[in-house]
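Visitor: here is a sequence with its predicted model. Questions after.
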Amino acid sequence: MHYSLLLHHPEQDATTLGEDAIRSGQAAFSAYARALQDAGVLVSAEVLQHSTATTTLRKVDGELVIQDGPFADTKEQLGGSIVVDVEDLDAAIEWARQAPPIDWGVVEIRPGATYTVNGAWTPNG
């Protein structure tokens, strides 16, 4: 079963974080990615650019509105995602609890689904 681990964390720039925190975070993510890969559960991983690089689209009164930046005004932003292929939610929780952002943000788990030819969404698995 595919689960997406959505990594939310407070956004800070390199100046605010400092070089030591950046090095430590990069090392933690590298070790985590290596553990996922060594276990054979890593499907994909993607780090997202800062939310200021976001373009948000929505319709207001039937008209398309394009906005620079994130739609939600929140302190935590989606920073990346990791897709794992594991047996069940318990296994996904075990991997999510090891994700580095758990120490400074939130890790959300969502099961994946596939849109099929007959128009139904079915769980990936």
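Guide: Noted; the coordinates are in hand.
Visitor: rest of the way, CA atoms for contacts and neighbours
Guide: Will do.
Visitor: quick one: buried residues of the top helix by length along the chain?
Guide: Longest helix in the chain, counting residues (DSSP state H): helix 19-39. Neighbour-count burial for helix 19-39 flags 28, 32, 33, 36 (criterion: 16 or more other Cα atoms under 10 Å).
Visitor: how about stretch 71-82?
Guide: 77, 78, 79, 81, 82.
Visitor: isn't the fourth one up against residue 47?
Guide: Same thing as residue 81. Yes. The pair residue 81 / residue 47 is scored as a contact, 6.7 Å apart, by Cα atoms under 8 Å.
Visitor: which stretches of the protein form helices?
Guide: With DSSP H as the criterion, the chain has helices spanning 14-17, 19-39, 89-96.
Visitor: the structure to be compared is supplied as follows:
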Amino acid sequence: MNYLLMLFADEKAGMAIPPDQMAGFMNQMAAYQATLEKAGAFVGTAALQTTDTARTITTQGGELKVHDGPYADTREQFGGYFIIAAPDMAAAIALAAQCPAATWGHIEIRPYHPQFGPD
């Protein structure tokens, strides 16, 4: 089964990190991806641009409404993701626990829907 690991962190704090220190964090994330690949669990990953580039849409009464920014106004923002393959939630949690992003933010783990996911 595939699981989405949603990585949340405070993007303002992230933007304040010096480039050399950020490069070290990105190296940790690359090593995590290599660990997933070696375990046969890596499906995909991407980093997202900052929330000021986001748009949230809804349709009300047939009219499209477009709002700047993310839907939720929170201290932490959705900044990227991994898609992993794991036999069950316990295995997905064990793999997510190895992600360096868990040390500077939160990771939400969600299984793909059995009827609508790619599994």
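Guide: Received, thanks. In this text the structure is predicted, and so the values were computed from the model without any measurement.
Visitor: just to revisit the earlier point, out of the buried residues of stretch 71-82 of structure 1, who's nearest residue 2 of structure 1?
Guide: Using Cα to Cα, residue 82 is the member of the buried residues of stretch 71-82 of structure 1 that sits closest to residue 2 of structure 1, with 10.1 Å.
Visitor: the closest one: what's it in contact with?
Guide: 4, 5, 6, 7, 42, 43, 44, 45, 46 (Cα atoms under 8 Å, 6 or more residues apart in numbering).
Visitor: which position in structure 2 pairs with it?
Guide: Matched across to structure 2, residue 82 of structure 1 falls on residue 82, judged by TM-score structural alignment.
Visitor: I'd like the distance between the spatially closest residue to that match that is not a sequence neighbour and residue 65 of structure 2.
Guide: Using Cα to Cα, 6 or more residues apart in numbering and skipping the chain neighbours, the partner closest in space to residue 82 of structure 2 is residue 45 (4.2 Å). With distances taken as Cα to Cα, to the nearest Å, residue 45 of structure 2 is found 29 Å from residue 65 of structure 2.
Visitor: neighbour count for those two, which is higher?
Guide: More crowded of residue 45 of structure 2 and residue 65, by other Cα atoms under 10 Å: residue 45, with 14 against 10.
Visitor: can you pull the contacts of that one?
Guide: Here residue 45 of structure 2 is in contact with 80, 81, 82, 83 (criterion: Cα under 8 Å, 6+ apart).
Visitor: tell me which of those fall in strands.
Guide: Using DSSP state E, 80, 81, 82, 83 are the members of those that sit in strands.
Visitor: count of neighbours near the residue nearest to the first one when sequence neighbours are not counted?
Guide: This points to residue 80 of structure 2. Sequence neighbours aside, residue 47 is the residue nearest to residue 80 of structure 2 in space, at 4.1 Å (criterion: Cα to Cα, 6+ apart). Using other Cα under 10 Å, residue 47 of structure 2 has 11 other residues around it.
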